[in-house]
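Asks: Using only what follows, build the 3D model:
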Amino acid sequence: MLIAALTRRVASSGTRPLLTYYDGAADTRTELSATTFANWVDKTANLIADLGHEDGDPIDIALATTHPGHWVALVWIAAAWQRGYPVNTTPTGADLLVVGPDDNRRAAQTVACSLHPLGRGFPDTPGDALDYVEVFAQPDVHDEIPSALGDVLDGQVVPTVAARDTRLLLPDPVAGEGLILEALVSPLLGTGSTVVAVGLSDERLAAVAATEHATIIA
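Replies: Sure thing, here's the model as predicted:
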């Protein structure tokens, strides 16, 4: 469902903003158009394949819980679904685990993400993990192996949601299925877009909402 919607969005309005992420602590802003987001998804899907992860096996994307709504977490979720992998947002013992910069949990294979706004890697190689910066070496080839079940999140097929055509600002979002549906799936089904803001004051949030022409959703 999601990848088909992303493909349509790239074809119809690929240069328009899809996802914008504000990190208040780092004072950074990252904006991804549908085309740029799809490029990251393709590269990440190819990285997963290069790691030898078996088709249909789940991926534990712990990053989706430790850093909910972060653009890198959403890229990983979309990439997993592109290749038909079920996604768990907490570690379940899957062979492949995706973590953030301060998460020392490890699996048989672990990819650690620095969460740099431009996708740069760690200053030092994380122990017992692959630095996500290696994704830049992957081709932009679209490699899709859709699951017969559809997109699976935490053991359940992602439900059908209404398409969204608006631009919403989600401040300090809470991890879970609802966030993933609202931030990514729903706007892709329509013509909408999402701004995620973490660690901003109320005054700063109001300014960002005005600048981004977005409606704040509490």
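
Asks: make it CA atoms for all contacts and neighbour counts henceforth
Replies: Noted.

Asks: What are the neighbouring residues in contact with Ala78?
Replies: By C-alpha atoms under 8 Å, 6 or more residues apart in numbering, the contact set of Ala78 is 2-3, 41.

Asks: at 10 Å what do you get?
Replies: Shown in contact with Ala78 (C-alpha atoms under 10 Å, 6 or more residues apart in numbering): 2-3, 6, 37-38, 40-42, 44-45, 72, 84-85, 87, 151, 184-185.

Asks: can you check Arg164 too?
Replies: So Arg164 contacts 182-194 (C-alpha under 10 Å, 6+ apart).

Asks: Restricted to helices, list the contacts of Ala78.
Replies: Residues of the contacts of Ala78 located in helices (DSSP state H): 2-3, 6, 37-38, 40-42, 44-45, 72.

Asks: Before we compare anything, build this one as well:
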Amino acid sequence: MSGIVIERFATAAADDPAQPLLTWYDDATGDRTELSGATLDNWVAKTANLLVDGLGLGPGDQAGVLLPPHWQTAAVLLGCWAADVKIVPPALKVTNEKISVDVIFASADRVSDAEGWSTSERFVLGLAPMALPMRTVPSGFVDYVAEVRSYGDHFTPYEPKKDDELVRRAAERAAELGLEPGDRVLVDAAKHPDPLDWLLAPFAGGATLVLCGALDPARTEDRAAAEKVTTRLV
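Replies: The predicted structure is shown next:
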């Protein structure tokens, strides 16, 4: 899918490698992680290479993603799209029957939910500050952070499909929000858990992100000023 988004990464990395593209805050833990276009592109490439070189996946294969808004979730989603691996969202899990996918990515607190999905390839994300690996990995899972680091830093995305629905929806949502190139968007992750809002629309519109988990309203004004925010999704 992600022709628009991957191109945005490439442009950001080429124009100003140090420019913050996605800044993550977690007010529950105090975590702040800032990623430039080049750094996030590196994580995306490693994820895509994990899928393609490590698992032998590609166009037509499917990934289950049981992850909250987070900068590592962005790397997983974009890595899947770069490798042309289809995302199967949890919303499709509406029956007691197991959904068959080729790989699943789950946060540590949703490992039990992953039992409802049928796959032999299971990765868990601890979502710890500084991308630290997990001390204890659940049985049957591989630590995404520990595994993905060994893969290559560059990946050439598959050619994006013409008239891709998700690309169209992202562009339409960006227009609805009035996003323009150069905007800095602060997003309350709890209120906007859909990747269309917290990831795709901002990048489709050429904006950069300040993504906030467990957002403390008392910190919003100071944060918006410090991060030079121009638009808010709160």
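
Asks: Now the TM-score, please.
Replies: Comparison of the two superposed chains (TM-score structural alignment, normalised by the length of structure 1) gives a TM-score of 0.85, and 207 aligned residues with a C-alpha RMSD of 2.1 Å.

Asks: rewinding a little: closest to Asp102 of structure 1 among the ones in helices among the contacts of Ala78 of structure 1?
Replies: Nearest to Asp102 of structure 1, judged by C-alpha to C-alpha, of these is Val72 at 14.8 Å.

Asks: what about the one in structure 2 that sits across from the closest one in the alignment, distance to Glu176 of structure 2?
Replies: Counting by TM-score structural alignment, Val72 of structure 1 lines up with Gln72 in structure 2. Gln72 of structure 2 is 26 Å from Glu176 of structure 2, where distance means C-alpha to C-alpha, to the nearest Å.

Asks: So if I had to pick from the two, which one is more boxed in?
Replies: Neighbours per residue (other C-alpha atoms under 10 Å) separate Gln72 of structure 2 from Glu176, with Gln72 holding more: 22 against 10.

Asks: so what's that one up against?
Replies: By C-alpha under 10 Å, 6+ apart, the contact set of Gln72 of structure 2 is 24, 40, 43-44, 78, 125-128, 131, 144-145.

Asks: what do you get for Ala131 of structure 2?
Replies: By C-alpha under 10 Å, 6+ apart, the residues touching Ala131 of structure 2 are 33, 71-72, 125, 144-146.

Asks: Now flag whichever of those is closest to Ala226 of structure 2.
Replies: Within the contacts of Ala131 of structure 2, proximity to Ala226 of structure 2 (C-alpha to C-alpha) peaks at Thr33, which comes in at 14.5 Å.

Asks: Pretty sure the closest one sits against Leu40.
Replies: No. Proximity of Thr33 of structure 2 to Leu40 does not meet the contact threshold set by C-alpha atoms under 10 Å, at 11.1 Å.

Asks: Can you tell me the centre-most residue of structure 2?
Replies: Ala74 (1.1 Å; C-alpha atoms, centre = their mean).

Asks: That residue: which element?
Replies: Using DSSP states H and E, Ala74 of structure 2 falls within helix 71-82.

Asks: compared with structure 1, how much does that helix deviate?
Replies: In the superposition with structure 1, the average deviation recorded for helix 71-82 of structure 2 is 0.8 Å (mean C-alpha distance after the TM-score superposition for structure 1).
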